[in-house]
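**Q** Starting from these lines, generate the structure:
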Amino acid sequence: MTPRRPTRNPAAPAAKKAPAVKQTPLGDATALPVPPPGATPRPRSGGDGVPAAPPLDPADRGRLLAGEHHDPHALLGAHPVEGGIAVRALRPCATSVAVLVDGARTELHDDGDGLFSAVLPLSEVPAYTLQVAYDSGVVETDDPYRFLPALGELDLYLIGEGRHEELWKALGAHPMTHQGVGGTRFTVWAPNARGVRLVGAFNYWDAGTGLPLRSLGGTGVWELFVPGLGEGELYKFAVTGPDGHCSLRADPMARRTQCPPETASIVTASHYAWQDGDWMAHRGDRPVHEAPFSVYEVHLPSWRPGLSYRELAEALPAYVKELGFTHVELMPVAEHPYTPSWGYQVTGFYAPTARLGTPDDFRFFVDACHRAGIGVIVDWVPAHFPKDDWALARFDGTPLYEHPDPRRAEHPDWGTLEFDYGRTEVRNFLVANAVYWCEEFHIDGLRVDAVASMLYLDYSREGGEWVPNEHGGRENFDAVAFLQEMNATVYRRCPGVVTIAEESTAWEGVTRPTDTGGLGFGLKWNMGWMHDSLVYVSKEPVHRKYHHNEMTFSMVYAYSENYVLPISHDEVVHGKQALVTKMPGDWWQRRANQRAYLGFMWAHPGKQLLFMGQEFAQGAEWSEAHGPEWWLTADDYHSAGDHRGVRDLVRDLNAVYTATPALWERDTVPEGFQWSLGDAAEDNVFAFLRYDAQGAPLLSVSNFSPVVREDYGLWVPDRIAAWAEVLNTDAAEYGGSGVRNADPVKPEGGRVRLTLPPLATVWLKPA
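**A** Have a look, this model is predicted:
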């Protein structure tokens, strides 16, 4: 698990306009009527020649003015009454309001408190607009309260059932044409709210003058179609909770946000034209566990600090392709307010972070990776969310996304809140979110963060701090059901996508199919291998014989799950040291140890993952403030060759790996592996064979001692006439000493005799 998340974001209490975002000007004929800053409602006379509408019920009037009415459309807009059609508008701060029908203007009576009304002598509801006068000018606008709901019954039914797999198309802000008029539909789930109003730059963020939404039946969904508002508008929801307290909230379903520390949501629509059709059509041709899969893990904002999504699209895919990785894994790109959280405290689950550009800019980045032949995995964080009072926490004034029991809601490690996986709508929010990233951004894989914290009710809790399940156990059955549903839905809807669990315990069946009781993940991070192998290589060679089993134990359970071998960001921060710095010895020995370790790792059953900076043996821990130390590989740095040598090794490891099915085709079955020598603890030597589906072998031999071992005997299959080196981590071009087996080596009596370079791994194939 990732022990690195600060708890809060000191976000600004009120969002401001970003320079690149459209501002609705006063006097624009298509704009909402807006009051000037600081204006207050004033009574005015008017309505000459027509009667005022019948007075509202005092209770209805009070709730409407307080922003707590469940159905403002029943009070506002146009409705048949005795004597004609009543038109009523709520326009706080207006000096007068008139209704325009076929060019004829009728001024409405001022009913006080910003309400205006009149009864028009008509037999049916007409098409009309409102002409609203303020001290600052006059605007003409369509009336939001003359429109039918813009959300369909099927959407509402699926939301209520928790089965809306395209939830982002139903909730949130969507520019659209409704009843022949252009505008934006706003919808939000807030079942316990007394009322919800829309606020934004168009009304100077004044909740008291916000546009009230209507509640759609018993679904908990509030809706309003606002004519004249379009892409680029800033908005939030003013949500009044059961206790009468009103708070401004970012849209949980916002697909674009302001750049932190600003917190408003932005109306958006995608206009991106994808160019990765061939990639998408063929990415699932081979099951991932039977395919080459080596991953370069990246923190996008710090890989090359200052680059945007589009600039990264020019640089990162080319670099990853040059090094031969098949995939890039991005630490969370969903919007998060606090930069040092690295993205693991998400507030905008449906919005790529605005720090690097727009959602379409992120699409451009993914497309560029695909066109370079690189798959894209993103870290996904459904385990928890921060407590910021403008985001998800107590969203409608009650525990909504979090569990109502504080013992289930509070995460003790990170000062955050855990999702209530037993609530239908919350589970739907997260399942649809997983689908959203795969379908809307063509993501090829989801690495699910902190799975263990979801699975166990007592995770990081002492006795008395957690509530057992119905059987008295510690398993979180709600989380299990959620993960199963998420995986089943993603695999059904998104061919070629892989889900990957960061799960650090021995939970059974993480990568077993859901129809046989498993969680349904495609792959699982092998945290045990990572821990044990790093313990071994961090020891001085003279002590390694006492830890030999740390390197061999992984083969006891290697086929219990479909594994990824991760050397991730978690292993090179917070005092854990960079990979090369973990190694013992002088500078040459440290680099040699790292090269030998990488050779062992790439040959071991399982897929590979390496965090940025480790590919060129960066000695310092990673920091999100400045990213990898690229100057180490610069031509004018005196030891650049040392670092470039390790990088060249990583490139060649990937090249040989991808071209050798024995190293990946049978990763998950015992028939793909055989020890050649597994008990040479005194020599610090490990040798094993990998086999492809046709039985073609590769022999990997690692010598983790600093001495050359001449004429070293190993068992090999009789049927192979000769073996030749295909990779040697001690090669001079990698910074090694250049000890090698020059010619193909012929075995005798089932044994091959090799020269083993110091602190090195050698790969051999049949000559």
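**Q** going forward, measure contacts and count neighbours with C-alpha atoms only.
**A** OK.
**Q** which parts of stretch 740-753 are buried?
**A** By neighbour count with 16 or more other CA atoms under 10 Å, stretch 740-753 contains the buried residues Arg740, Asn741, Val745, Lys746, Pro747, Arg751, Val752, Arg753.
**Q** farthest-separated two in the residues you listed?
**A** Comparing all pairs in the buried residues of stretch 740-753 by CA to CA, the longest separation belongs to Arg740 and Arg751, at 18.3 Å.
**Q** quick one on the thing from earlier: identify those among the buried residues of stretch 740-753 that sit within helices.
**A** Assignment to helices by DSSP state H places none of these there.
**Q** Just the ones of those in strands?
**A** When DSSP state E is applied, the buried residues of stretch 740-753 are split such that Arg751, Val752, Arg753 fall in strands.
**Q** With respect to Lys765, which of those is nearest?
**A** Using CA to CA, Val752 comes nearest to Lys765 of these, at 12.4 Å.
**Q** just checking, that closest one touches Asp718?
**A** No: using CA atoms under 8 Å, Val752 is not in contact with Asp718, being 9.9 Å away.
**Q** rewinding a little: would you turn the ones in strands among the buried residues of stretch 740-753 into TSV with distance to Phe688?
**A** Listed next are those as TSV, based on distance: CA to CA, whole Å:
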residue	distance to Phe688
Arg751	13
Val752	13
Arg753	14
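**Q** and this one, so I can compare the two:
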Amino acid sequence: MNQAELFPRLLISDEDMYLLRICRHHNPHAVLGWHRVGEDAADDYLSVIRTRQVGAESVVAIVDGLGEFPLTPTGDDFFVGGLPTPDPHAYQFRITWSGGVETTLADPYNFLPTLGEMDLHLIAEGRHEKLWTVLGAHLRSFESPQGTVTGCSFAVWAPNAKGVAVIGDFNGWNCTQHPMRSLGSSGIWEIFIPGVTEGSVYKYAIHTPDSRRDKADPMARRAEIPPATGSIVTASHYEWNDQQWLDKRAATDWQHEAMSVYEVHLGSWKIGEDYKELADDLVNYVADLGYTHVEFMPVAEHPFGGSWGYQVSGYYAPTSRWGDPDGLRYLIDKFHQRGIGVLVDWVPAHFPKDDWALARFDGPALYEHPDWRRGEQTDWGTYVFDFGRNEVRNFLVANALYWIDEFHVDGLRVDAVASMLYLDYSRKEGEWAPNQYGGREHLEAVQFLQEMNATVHKTYPGVLTVAEESTSWPGVTAQTEHNGLGFSMKWNMGWMNDTLAYFKEDPINRSWHHGMITFSMVYAYSERFILPISHDEVVHGKGSLWTRMPGDAWNKAAGVRALLGYMWAHPGKQLLFQGQEFAQRQEWSEARSLDWGDMEGWEGEYHRGIHQLVATLNDTYRNNPALYTLDSDPAGFTWVKADDAQSNVLAFTRQGAGGEQLLCVCNFGGASHQEYTVGMPQASKWKLVLNTDDAQFEGAGNDLKEEVSTLTFPWDGMADSLTLHIPAMSVQWYLRVD
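**A** Below is the predicted model:
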């Protein structure tokens, strides 16, 4: 007679067995594993061990100090066995599979939860700032009398689920082998599975009232290479070598430092290079050009490469297209060792509808807002996060901190901020719902952005947050305590649009559009700006910088050089997208490498010249504090000549915090001015430090004076004046030297 017949209390109840069989049991740990069942010594069995081992032929419990106990099969791959002791003991299972294969494993249902009460409390409040350390998959080890037990804990937030199980290559993707327990009202499901190792592929089988959905882990820190969609158990083994950089970063206020940014799409800079190969080629390239920062287009996992990473499916997983997470760490570390900061694009506004990822994660709307008027971005075919829900807000704020903590990134450029701020963004009448006061402002999104910015700046001094915000929302870079959004900087989309439109005009017509090139100074100090010529400006039929310029090759090259010379002198930091540093002729495409051949041969001379100019601009810029120490202060800029539309000439000075002064003179016309006079407020001497028309940049190479001095000759209402030779389509910088 077997144990089950001797003692019915060893058996699993019909109800529990049914719920376990269909994976809808909220607490499988209360049934499976070790449990006391006897009351006194007169009972035959005082405790029981129950397990389910799908496909097993036999199971033996090896109990520490008591010996071996064969378990009795009771149907549906369940095994039970009684023990003559009321006290729990460490134990393992020896499982025999078909063909006589044996494995020995600890019991997943004999371990306490890996999340504590404080974790659950903080998650419910939306304030767990290291959420990634408790949710997701984590390799762990526990000591027992039978030795060290190693395995992986899994935890996922799915409050609407009727049951959740871990499925993976370690259990045949069988959803009944490892059902998880629900941790009360938190909505979190958890289990520790011994024997699961690094590299294992897994998902969650989410059971709703009417379906089963196999979902990638929202907190996965590594994912399969698309189009595969599994999550991967991972751990970092990387040892950082950038402490000197991090110390410097914490003490740096980038508002008053030189900052020029090279924006790059890692997959197309050179097709086929992974993170570690880029750590040689890309790092050297950016360093040689003299940039202070690099900005990666999104590196979080995304299903469709053509989205360029702006439709994210794995917010905590660096894309596996270009290597493993430690490879990305290595790349960032190499930038830091060369003194270059790393920004990454971050997309908290929306996410794709792929049914294996975040969308309708546990049945109804969870991460997305349930009202389609707030929960969908129809233009992009995506869902919008429910920013008012604590757990969702926590997911996003913790994600911002994750990239800074785990990957040492130096800043987050937040994509599509305008779409978050306005409830009627790109929506027609009847397609949006007003806020509680009847307005169009998305109050919950505003609060989320404020919380994210304040938390990042509090936790990581020196780390930047940058807004891509295309409207005139007030206070984007104002501090949160002053009711601002709290960003460090904002992309100056107005400057970008006006400047590119101006330079697209033939020089003969530019006098009619002069206001476009001067208007930016009307609002230059309303926010702290970055001047961006980003990937968005060289795709979808807009043309490259090269093709936007009117005229033949000489004039195109001169136009690009003049634009860049003006851009680097204008108040604000600079950002240039890959390929524009040598004026790539074609539009950018993520499907091919940059057109490096544009710089080859005699036809590439102008492109080589522009490439050299960018390196010189960065070097000269970094060595002239007048161009950046008062970047956000009106005292750092003075117009010298703003109204000569007929000649297409601009002139202004930049002042530094230490009294430094630099004069920038721009001629955007097609005719040279050999003796152009500008008024100056006082006698002064100036040294030419940059000329975009120089022969080294493949310009005309006009012989300009290396030093010029003012004359006591009134001009433009000023007591002194300066007469200069300004070649056609060129920019000169003069440093005051007296």
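**Q** picking up where we left off before, can you add distance to Val295 of structure 1 and give the buried residues of stretch 740-753 of structure 1 back as JSON lines?
**A** Formatted as JSON lines, the buried residues of stretch 740-753 of structure 1 follow (distance: CA to CA, whole Å):
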{"residue": "Arg740", "distance to Val295 of structure 1": "29"}
{"residue": "Asn741", "distance to Val295 of structure 1": "30"}
{"residue": "Val745", "distance to Val295 of structure 1": "33"}
{"residue": "Lys746", "distance to Val295 of structure 1": "35"}
{"residue": "Pro747", "distance to Val295 of structure 1": "35"}
{"residue": "Arg751", "distance to Val295 of structure 1": "35"}
{"residue": "Val752", "distance to Val295 of structure 1": "33"}
{"residue": "Arg753", "distance to Val295 of structure 1": "34"}
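**Q** Which one of these is nearest to Ala409 of structure 1?
**A** Using CA to CA, Arg740 is the member of the buried residues of stretch 740-753 of structure 1 that lies nearest Ala409 of structure 1, at 58.3 Å.
**Q** now the closest one: how far from Ala732 of structure 1?
**A** From Arg740 of structure 1 across to Ala732 of structure 1, the span is 10 Å (CA to CA, to the nearest Å).
**Q** can you tell me what part of structure 2 stretch 343-360 of structure 1 aligns to?
**A** Across structure 2, the stretch matching stretch 343-360 of structure 1 (TM-score structural alignment) is residues 309-326.
**Q** That should have said stretch 190-197 of structure 1, apologies.
**A** With TM-score structural alignment as the criterion, stretch 190-197 of structure 1 aligns to 158-165.
**Q** Could you list the residues in contact with that stretch?
**A** For stretch 158-165 of structure 2, contacts defined as CA atoms under 8 Å, 6 or more residues apart in numbering pick out 23-26, 175-181, 185-189, 204-209, 361-364.
**Q** Val665 of structure 2: neighbour count?
**A** 25 (other CA atoms under 10 Å).
**Q** Moving C-terminal from the helix or strand hosting it, which element do we reach first?
**A** Using DSSP states H and E, Val665 of structure 2 sits within strand 661-667. Sequence order places strand 673-680 as the next helix or strand after strand 661-667 of structure 2, per DSSP H and E.
**Q** can you tell me which residues contact the residue nearest to the spatial centre of structure 1?
**A** With distances taken as CA atoms, centre = their mean, Trp380 lies nearest the centre of structure 1, 3.8 Å away. Counting by CA under 8 Å, 6+ apart, Trp380 of structure 1 touches Pro332, Ala434, Leu446, Arg447, Val448, Asp449.
**Q** Drop anything exposed from those residues.
**A** Buried, going by 16+ other CA under 10 Å: Pro332, Ala434, Leu446, Arg447, Val448, Asp449, out of the contacts of Trp380 of structure 1.
**Q** Once you drop chain neighbours, what's closest to the third one?
**A** In space, and not counting its chain neighbours, Leu446 of structure 1 is closest to Thr499: 4.8 Å by CA to CA, 6 or more residues apart in numbering.
**Q** Show me what Met551 of structure 1 lines up with in structure 2.
**A** If you follow Met551 of structure 1 across to structure 2 using TM-score structural alignment, you land on Ile517.
**Q** try Ser460 of structure 1
**A** In structure 2, the residue equivalent to Ser460 of structure 1 is Ser426, according to TM-score structural alignment.
**Q** how many neighbours does the closest residue to that match other than its chain neighbours have?
**A** Nearest in space to Ser426 of structure 2, with sequence neighbours left out and distances taken as CA to CA, 6+ apart, is Asp379 at 7.4 Å. By other CA under 10 Å, 8 other residues sit near Asp379 of structure 2.
**Q** Give the aligned equivalent of Asp379 of structure 2 in structure 1.
**A** Superposed on structure 1 with TM-score structural alignment, Asp379 of structure 2 falls opposite Asp413.
**Q** Please give the element, helix or strand, for its match.
**A** Using DSSP H and E, Asp413 of structure 1 falls within no helix or strand.
**Q** Next, work out how far apart it and Arg197 of structure 1 are.
**A** 35 Å.
**Q** ok, now Leu154 of structure 1?
**A** 24 Å.
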